[in-house]
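Chemist: Next comes the sequence, and after it the predicted model I'd like to discuss.
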Amino acid sequence: MKIGILNTGNIGGRLARAWAAAGHDLVLAKDGEDRKIAPLLAELGDRARLGTVREAAAFGEAVLFSVYWPRVEAIVDAVGDALDGKVVIETMNPLNVTAEFKHFHDLDFMRNGSTAEDLQRRLPKARIVKAFSTLAAPVLEAAAWAGSPLPANVFYASDDDEAGRATRGLIADAGFRPINVGPLVAARQIEQLGVLLHHVADHEYGGDADLVRLALAVVEANPGPVLRERVV
């Protein structure tokens, strides 16, 4: 599959490696200085080339929209109509930043919306899928889970069944277990899982520094549920 990556940062770079290894062809764009992804391009060889944001959007049959939330409007303006009809995998969380550059979840926004729904409104002809937003970049590599009894899950949501299936395959190609949570409105709950993980990091572990170690997984009972007769 042809994949465009907007933007090739911590998340996009890791997925670029996995997808190149799985045989996909990539055009990588950087919202910022291109020189920062020169080592990655050299590493990926003929599986990837550098492009502008619009070129990467035009190239991809699927496009990873891995953009810093405050930069969405600028990137949407840059791609124009290049994402019309494309599968667009959106990885964002609704994070704002203080003057001291401290990030925080925009809880007011999250009450009645999600970044995925916002992007769908901005790009009405694109086929938006929410995915890859609950794993911190340092654990967004299959090797990070080599010693774990369970693989990390990647939850995805979309109103487009075909786009969801394409994303499901790309999640598996990245080394994770895809979990379908339904229509795009369910992206609200996926994004709220990010808040939950921050609470887990704060209260069960040593604080936000441990957030990069955490993931969520769906566990199926094996051999099965233990059912007991109900006394009435």
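Modeler: That came through fine.
Chemist: rest of the way, CA atoms for contacts and neighbours
Modeler: OK.
Chemist: and the end-to-end length of stretch 98-118?
Modeler: End-to-end distance of stretch 98-118 (CA to CA, to the nearest Å): 22 Å.
Chemist: Show me which positions of that stretch end up buried.
Modeler: Buried residues in stretch 98-118, counted by 16 or more other CA atoms under 10 Å: 105, 110, 113, 114, 115, 116, 117.
Chemist: Could you pull out the helices in the chain for me?
Modeler: Ranges of helices within the chain are 10-21, 38-44, 53-59, 72-79, 107-111, 115-122, 161-173, 187-203, based on DSSP state H.
Chemist: Relative to residue 143, which of the ones you listed is closest?
Modeler: Closest to residue 143 of those is helix 10-21 (CA to CA; 10.6 Å).
Chemist: for that closest one, packing partners?
Modeler: If contacts are counted by 3 or more CA pairs under 8 Å, 6 or more residues apart in numbering; DSSP states H and E, helix 10-21 sits against strand 2-6, strand 25-28, helix 38-44, helix 161-173.
Chemist: got the buried residues for it?
Modeler: 11, 12, 13, 14, 15, 16, 17, 18, 19, 20.
Chemist: what do you get for stretch 31-38?
Modeler: Buried, per 16+ other CA under 10 Å, within stretch 31-38: 31, 37.
Chemist: Check it against this one:
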Amino acid sequence: MKIGVINAGNIGSHLAKAWVQAGHQVIVSKDGDRAKLQPLIAELGEKVLVGELEEAAQFGDVLLFSVSWLRFEQVLSRLGSLEGKILIDTMNPLKVNEAYEHFHDLEFMRFNSTSEELQRLVPNARVVKAFSTIPAHLLDKDSWKGSQMLPSIFFAGDDGQAKQVVAQLIQDTGFPGIDAGSLSSARLLESMGLLLHRIAEAQEGDSNLNLAPTFLFKQ
């Protein structure tokens, strides 16, 4: 399968590596400093392609859309036609305050989700929410060696065929997938992310949303 990674950050890099190892054709791109892709390129070599955001979007039948919520419209405007493509949305509706601390946009979350907004802007694509509730560094199956269980990857969408493809891609990363229903369930998955961060703050005494609540995923 041809997969375009729209912004190979922490999440995108882990998934790109897993999908390359599973035999998929993967092209990675970066929103920002492309030099940050060098560790991934050094590790995978010729097994992974590298391109601009536009090239990754046009190459992939499936696109991993893993950009900052604050940047998603700007990135989306560069990608061209996405008609018929499957878009895997990993985003959470996070804003940044003057102290550069991330926080959830609660007003937006009342009646919407990043996935539904993405689908509204690209009505001819097929959006599936996935990989949004697990801290990025825990998306490496090798980090779970010796564990008796793996975390489940929830996914949600309105297109049944697209969900089947995403379910297989989740399996190819080495994790079990759980169908969470229609795309509107993305609101619940994003609220789950908010809950995990609230628990992290209560348990660890830190409100920095960049700190993964690893205690919730005992190994």
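Modeler: The structure has been received and is ready for your questions. Note that this is a predicted model, so its numbers are computed, not measured.
Chemist: Could you list which residues are in contact with the most centrally placed residue in structure 1?
Modeler: Geometric centre of structure 1, nearest residue: residue 132, 2.5 Å, by CA atoms, centre = their mean. For residue 132 of structure 1, the contact set (CA atoms under 8 Å, 6 or more residues apart in numbering) comprises 90, 91, 154, 155, 156.
Chemist: Can you flag which of those residues belong to strands?
Modeler: Among those, DSSP state E puts 90, 154, 155, 156 in strands.
Chemist: Near the first one, how many residues? Count them for me, please.
Modeler: Read that as residue 90 of structure 1. By the measure other CA atoms under 10 Å, the count of residues near residue 90 of structure 1 is 24.
Chemist: End to end on stretch 98-107 of structure 2, go ahead and measure it.
Modeler: Rule used - CA to CA; the end-to-end distance of stretch 98-107 of structure 2 is 19 Å.
Chemist: quick revisit: among the buried residues of helix 10-21 of structure 1, which one sits closest to residue 75 of structure 1?
Modeler: residue 12 (15.0 Å).
Chemist: The closest one reaches residue 3, doesn't it?
Modeler: No - judged on CA atoms under 8 Å, residue 12 of structure 1 makes no contact with residue 3 at a distance of 11.0 Å.
Chemist: So for the two, which residues contact both of them?
Modeler: With CA under 8 Å, 6+ apart, residue 12 of structure 1 and residue 3 have common neighbours residue 64.
Chemist: Turn the helices and strands packed on helix 10-21 of structure 1 into TSV, including distance to residue 142 of structure 1.
Modeler: Below are those laid out as TSV (distance: least, CA to CA, whole Å):
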stretch	distance to residue 142 of structure 1
strand 2-6	19
strand 25-28	19
helix 38-44	17
helix 161-173	10
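Chemist: Would you tell me which of those gets closest to residue 72 of structure 1?
Modeler: Once the helices and strands packed on helix 10-21 of structure 1 are compared by CA to CA, strand 2-6 is nearest, at 10.6 Å.
Chemist: now that closest one and helix 72-79, what's the angle there?
Modeler: 140 degrees (axes from the mean of the first three to the mean of the last three CA atoms, to 10 degrees).
Chemist: wait, which of the helices of structure 1 is closest to residue 137 of structure 1?
Modeler: Closest approach to residue 137 of structure 1 among the helices of structure 1 is made by helix 10-21 (5.3 Å; CA to CA).
Chemist: Relative to structure 2, what is the average displacement of that closest one?
Modeler: Aligned to structure 2 and superposed, helix 10-21 of structure 1 gives a mean residue distance of 0.6 Å (mean CA distance after the TM-score superposition for structure 1).
Chemist: List the contacts of that helix.
Modeler: The list of residues contacting helix 10-21 of structure 1 from outside it, by CA under 8 Å, 6+ apart, reads 5-6, 25-26, 40, 44, 47-48, 64, 66, 137, 140-141, 170, 173-175.
Chemist: at 6 Å instead, please
Modeler: For helix 10-21 of structure 1, contacts defined as CA atoms under 6 Å, 6 or more residues apart in numbering pick out 47, 137, 174.
Chemist: got these as a markdown table, with distance to residue 215 of structure 1 columns?
Modeler: As requested, the contacts of helix 10-21 of structure 1 are exported to a markdown table (distance: CA to CA, whole Å):
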| residue | distance to residue 215 of structure 1 |
| --- | --- |
| 47 | 29 |
| 137 | 11 |
| 174 | 15 |
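Chemist: That's all I had, so thanks and see you.
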